[in-house]
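Trainee: sequence? don't have it. structure:
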C-alpha cells in the first residue's frame, strides 16, 4: 500500500510542477508604457529576427500590418489593406467558395515609400529603436544625419483608407533643408459595384526647411475609391482626430482599475479590438470578426453569442447599434419551413450560410435574451422576442429521448467530432431558457416565463444526467455520448453558474488541458502539445466560468499568465482566434470575451430584469480593490467599486453621484442592485 501511495505522491508532484512550468510566462518583448500603451525597446534587443502582425479597422477599411525586424534591427512592413464593402469577382483559377472571401484587398510592401534627401544623400530610415502600440502602431526609427523619422499607422474610422503618418524631426542644433520625392500608385479593377481604384500615394512638399527640435509631418495613404469618391478627399489629420476620439471614448467608458496593470491594459486594448471591427453594410452597421477573412458578415456565435451580450455594458453607440442589427437580421430570416436557421450571413449579408446546424438556435436564444436584459430596452425586446421564442421552440423540438438538444455540429463546424447531441448546444439552450424566462417577465408574458423556467430546470438535470461523466479520473462532463477524450467546451456549464462538477471540471481545464497558450480543444495523447489545436475562445470562457463558480484565485493565476503572454509576449496585443488555423489572427469577438471575464466573471454582473442586476463580486488574494467606472447597465452609466473590508467586501454602486448600493457582503455572496431610474 505504501508503495502505491509513494507512486501516487510522485505522480502528483510531477503533475503539480509540470502545471507550474506550463504557466511560466515566456520572456516579455513588450513593457507597459502606461495603462493605455505598450512599448518594445529594441536598443539592447538580442532576440532577433522577430516578426508579428496586428489588425486595425474602421467602418470601410481594415488592415493587417505585418512587421519584421531583422538581426540588424532593420524594419520591413507589409500592409494587407482590405476594403470590405467592395466585393470582387472570383479569379478563374480559384475555387467557387472564394466568393465568401472576395474582398477588394491589396498588399503593399516597403517599395511603396516616399524618399527623403538631405545634404545630397538619401535618408533611409530602416533601423528602429522602439515600437509603440496605443490603439495606433508607431515605429521610432534610429536617427540618420540628425533626422529622426517616426511612422504612425492608423485607419480612417469613417472612410476607405489607411494612413501611415511620417514625422521627420530635426534633432541637430542647425536647421536642415530636406527634399522629398512622393510615391504614387493607382490600380484599377472591375468588381460588382463598378471600377475600384486602389490608391497609394504620399503627400509631402518638395522641399522643407526644418528648424532645430521641430518636426514636419506628411501622410502616406493606402486607400480605395469607388465612383464619385476621390483620393484627394483623404485627410490624415481628420482620420487622426477620428481615431483619437474613438480611443478617448473607450478610455472613458467601462474603465477598469485593479492592482494588476497588465490586466487593466489588456482590458482596455480588448475594448479597442472588440469595438473597432464594426463595418458599414447593407444590414446597417455590423460587428464582424476580421482576421483577413470575415468582414461585413455576422455569425450566430461571434456576434450573437460572444460580442452582442457584452456591448450594452460598453456604452459605445456604434457597438450597440451593430449588435441590434445582428439580432434583427436573424429575426428577419426565421425559417418559414421546418428547418434550422442560417448560422451566418456573409459578405454584406448576401450569403446566408444554412448548410449546417451548429446548434445556432441555442446560441441565438442565449445571446439575444442576455443582450436584451443587459441593454434594458423594452421596444427592442418586443421586436426581437419572436426570434427568442422561435429559437427556444426549435431547440425543444430537437431534443433526443434523454432530453439533450441535437445538432449536426457546434461552432467548430465539423473540425472535430461532436456526436448527435453535444454539451455546448444543450448548455447554451439552458442559458437561453434562463434569461428568456426573466425577459418574458419584463414583457408580461407570465405563461412563457413559467414554462421556460421549468424547462431550464429540466435542462440542468439533462446536463448532469446525460453529459455528467468520469473522464481521466475526474468527475466532469463528456462532450457527447461516445466521447472519450477531454474537450474544451466542458467549461460551458460553469459559465452558466452550474457548479455540481466544478472541482473535476476545473482540474480537467486547468491541469489536464492547460498549456502556455491556454486550453487545448482536446486532450489527445497521440497529438504532441506543440501540434495540438487551441482556440482562445474556450480559454476565455473557462476563465469566466471558474470565476463565476467562485474559484477566483485559481482563475486569476491563469488569467495573469494568459494576459502577460497576449499583451507583452511574442504576438500582441489582443486575444487570438486559433492555432494552427488562421495563424493566430486577432479576431475581434475574442476580445469581447476577454472583457466578459471581468464583467460577468470577477464582478458577477447578471441582469435579473430591466431594473434589477445581481452582483456576485470577488477579489483575488492580494487585491484590496476593483473599480469599473462608466459601466452601462440598462442604458445608464454606473460606477461599481469593490473594496476589501475586514474579511468582507464593500460593494458600492453609483449613478451620476446617486448611491444605489453601499453594502458590505460576505466573500462569495451576491447582492441585488435596483436601478429603476
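Mentor: The structure has been received and is ready for your questions. Quantities reported herein were computed from a predicted structural model and do not represent experimental measurements.
Trainee: going forward, measure contacts between C-alpha atoms and count neighbours the same way
Mentor: Noted.
Trainee: where does residue 63 fall, helix, sheet strand or coil?
Mentor: Using DSSP: H, G, I helix; E, B strand; the rest coil, the three-state assignment for residue 63 comes out as strand.
Trainee: I figured it hits residue 78, correct?
Mentor: No. With contact defined as C-alpha atoms under 8 Å, residue 63 does not count as touching residue 78 (9.9 Å).
Trainee: before we go on, here's another structure to hold up against the first:
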C-alpha cells in the first residue's frame, strides 16, 4: 500500500508540475514562428528586455547583446572576435577581440535635428538579425546584422523610409575609425581593425521613399585588404548557407515548434567552424573558445552528428579534430590533451585526464561508422584502438575507468572514477566491434572488445548502481550521495537496468528546474549538455511520453522564451552562452533518441523509433549518413509501427514492427 501511495503521489506531482511548466512556458514566450522559417519578437509592453545571440563565420564570430529599453528604443553592443588573429602568449582565449557599442542611427540628422523617440516594432532572426522600428519625425528604420561566411567581417545594413506626408532632408555621416594593434603582441604582427560606414551623404527623401546605407566592422593582418566587400553578396551567401543547413536532415513531426527548434540548432551547430592554419576547426564560441578543439565538445558531442546532416565542412572539421588528437598518441599511453588550441600550435591540459580518451574513442567510432567511408574508417582506426587501450589501462580495482576529473573540470566533484567516462568507454567498445568487422580486423580482437564491453557494463551496475536520495539509480562516483544530472549517461548507451528509478530522479523536483537539469540536486547551476543527454536517453529508454513533454517545454523555452534561439552552455558561468556543440547535442535527441538510430556498420544502422502516442507519424528526410542520402518515415498502424526507409528514390526498408522494437537497416 505504501508503494502504491508513493507512486500515486509522484504521478500527481508530475501532473501538477506539467501544468505549472506549461503555464510558465506560455508566460515567458516572447517570440513567434513565421512561415519562412524565421522567428519574430513582436514588441509588447513587457519592457525593458535584453538578450544575446552569437553569430559566426569562418573568420569571425560576434556576440550581439541587444535589447529594447523601457521607452522602446533599441540597444546594441557587439563583441567581435577574430579567432585567427592571435596574441602572445598564444593561449586559448588570446585572440583579437573588440567591444563596439557604436550606433550610427544616433548620428543621423533629419531636417537639421537628430531623430528621436525610437519605438522598436519587431526583431527577426533567421541566421541574420533584422530590427524594425519607428523614429520621429516620421521614419521607419530597418537594421540587419550578420557575419560574413568567409571574410573576417561583420556587416550591417540600414534603411530609412519616409512614412510621413512631408519631404525630409536626411544627413547620414560617412564614418571610419581605424585601430592598429601593437605588432609586438601579435603572433602575426600588427593587426588593423576598421569600423566604417558607407553610403552616407545628404538626401532629399520624399514620402514613401527609402535611403539605404551600411556599416562594416573587420580586422586583418598586414598585407591583407578587405576594403572592397560586397555586402549584398555576403548577405546572400550567409542566407544560402542557412538554407543549406535547414534543407538537409529535415525533421517533420506534428509539432512545428520542435521542427523549428531543430532547424535553428542545425544552424548554430554548423556556423561555428573556423578556417585555421591547422585546418577547419569547429569551435564552441562564447567569445572564449575558438580556433581550438576539445575532446568533449568536438570529439564527443558534435562529431557524431555531422555525418547525418551531410555538411561537408562539418565532416571535414570533425575528421580534422580526430586527427589532431591522434598526433598525441604515444607508446607510454600518457593521456591525450583535453584541448588542442591556437590553430593546432598549443595544448591545454589544465584539468588533467578528464576521461578524454573515452570521449575521443566514443566520438571517433560513431563518426567513422556514420560517415560510411572505408578510407576514413581506416584512417581513424589507430586512434580508436589507442584510446580504447588507454582506457583499459585506466581500469581500477572496481572494474571502472579512472580519471582525474570529468568534462566539468572540477567545478563539481567527480571522484577518481565517474559514471560518464565508463559509460562512454562501454559504448566506444561496441562501436569498435561494429567498425572492426567492416575493416576485417581479427576476430580475436573484436571478441576481446565484446568481452570488455560486457565486463564494463557489469562493473557500471556493481560500482555505480545505488539508491541515491531514495531513487534506485546511480551514484556519479564512489561516495556520492547527492543526485547528479549525469546519472542519465547509461540510458544514452542503451543500459536500461535502472531506467525507471533514473528517469524518476531526473524529472523529480530535486533535479529538474525551470531551465532543465540542475548539475547537482539543490544547486542553481545548470549545464544544458546534461539536459540534452538526458532527453536523448529517456527517449532511448522508450519513456517517450515523459520525454516528449519535457522536450517540448525545454524547446519552447530555448526557441521562443526569454533567451533565444539555441541551447546554451551553462548558468551562472558564462551567462548562458550559445556554445555551438550543445546545438549538436540537441539534434541528437532526435536522431539517436526519438528515432533511435545507432550506427552498426558503414552501410547499416539500427533504428528503434519512439513514436509518441499522440503522434501518427514522424520523419527525418534528407539524412546524409552511411554513404547515402535517405529518408526515414515512421507511421502508426493500429497497435504497431511502420518503418519506411527510402534511399535515393529506392525503398530499402518497409516493414511493420511492434512498439519499441528494433529494426536493422542496410543501405
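Mentor: The structure has been received and is ready for your questions. Keep in mind that what you see is a predicted model, and the values were worked out from it rather than measured.
Trainee: TM value for the aligned chains?
Mentor: TM-score for the superposed chains, counting by TM-score structural alignment, normalised by the length of the second structure: 0.95, backed by 659 aligned residues with a C-alpha RMSD of 2.1 Å.
Trainee: With neighbour numbers in mind, choose between residue 63 and residue 78 of the first structure.
Mentor: The neighbour count for residue 63 of the first structure versus residue 78, taken as other C-alpha atoms under 10 Å, is higher for residue 63 (29 against 18).
Trainee: can you pull the contacts of that one?
Mentor: 55-57, 79-82, 155, 162 (C-alpha atoms under 8 Å, 6 or more residues apart in numbering).
Trainee: How about the secondary structure of the residue sitting nearest the centre point of the second structure?
Mentor: Centroid-nearest residue in the second structure, with C-alpha atoms, centre = their mean: residue 583, separated by 1.8 Å. Recorded secondary structure, residue 583 of the second structure: helix (three-state DSSP).
Trainee: Trace residue 340 of the second structure over to the first structure, please.
Mentor: Structural correspondence for residue 340 of the second structure with respect to the first structure (TM-score structural alignment): residue 345.
Trainee: hang on, isn't that match packed against residue 300?
Mentor: No. In this structure, residue 345 of the first structure is not within contact of residue 300 by C-alpha under 8 Å, at 9.2 Å.
Trainee: Between those two, point out the one with more neighbours.
Mentor: residue 300 (27 against 22).
Trainee: Counterpart of the more buried one over in the second structure?
Mentor: Checking TM-score structural alignment: residue 300 of the first structure goes with residue 295.
Trainee: Now for the aligned partner of residue 192 of the first structure in the second structure: which residues touch it?
Mentor: Structural alignment places residue 192 of the first structure opposite residue 187 in the second structure (criterion: TM-score structural alignment). For residue 187 of the second structure, the contacting residues are 85-88, 90, by C-alpha under 8 Å, 6+ apart.
Trainee: how close does the counterpart of residue 594 of the second structure in the first structure get to residue 589 of the first structure?
Mentor: Aligning on TM-score structural alignment places residue 594 of the second structure opposite residue 602 in the first structure. The spacing between residue 602 of the first structure and residue 589 of the first structure, counted by C-alpha to C-alpha, to the nearest Å, is 19 Å.
Trainee: Neighbour count for those two, which is higher?
Mentor: Each of residue 602 of the first structure and residue 589 has its neighbours counted (other C-alpha under 10 Å); residue 589 has more, 30 against 27.
Trainee: thinking the more buried one is in contact with residue 274, fair?
Mentor: Yes. Between residue 589 of the first structure and residue 274 there is a contact at 5.8 Å, judged by C-alpha under 8 Å.
Trainee: quick one: common contacting residues for the two?
Mentor: Counting by C-alpha under 8 Å, 6+ apart, the shared contacts of residue 589 of the first structure and residue 274 are residue 307.
Trainee: rewinding a little: spatially nearest residue to the residue nearest to the centre of the second structure, not counting backbone neighbours?
Mentor: Nearest non-adjacent residue to residue 583 of the second structure, counting by C-alpha to C-alpha, 6 or more residues apart in numbering: residue 265, 4.7 Å away.
Trainee: Same question for residue 354 of the first structure.
Mentor: Leaving aside its sequence neighbours, residue 354 of the first structure sits nearest to residue 342 (C-alpha to C-alpha, 6+ apart; 4.1 Å).
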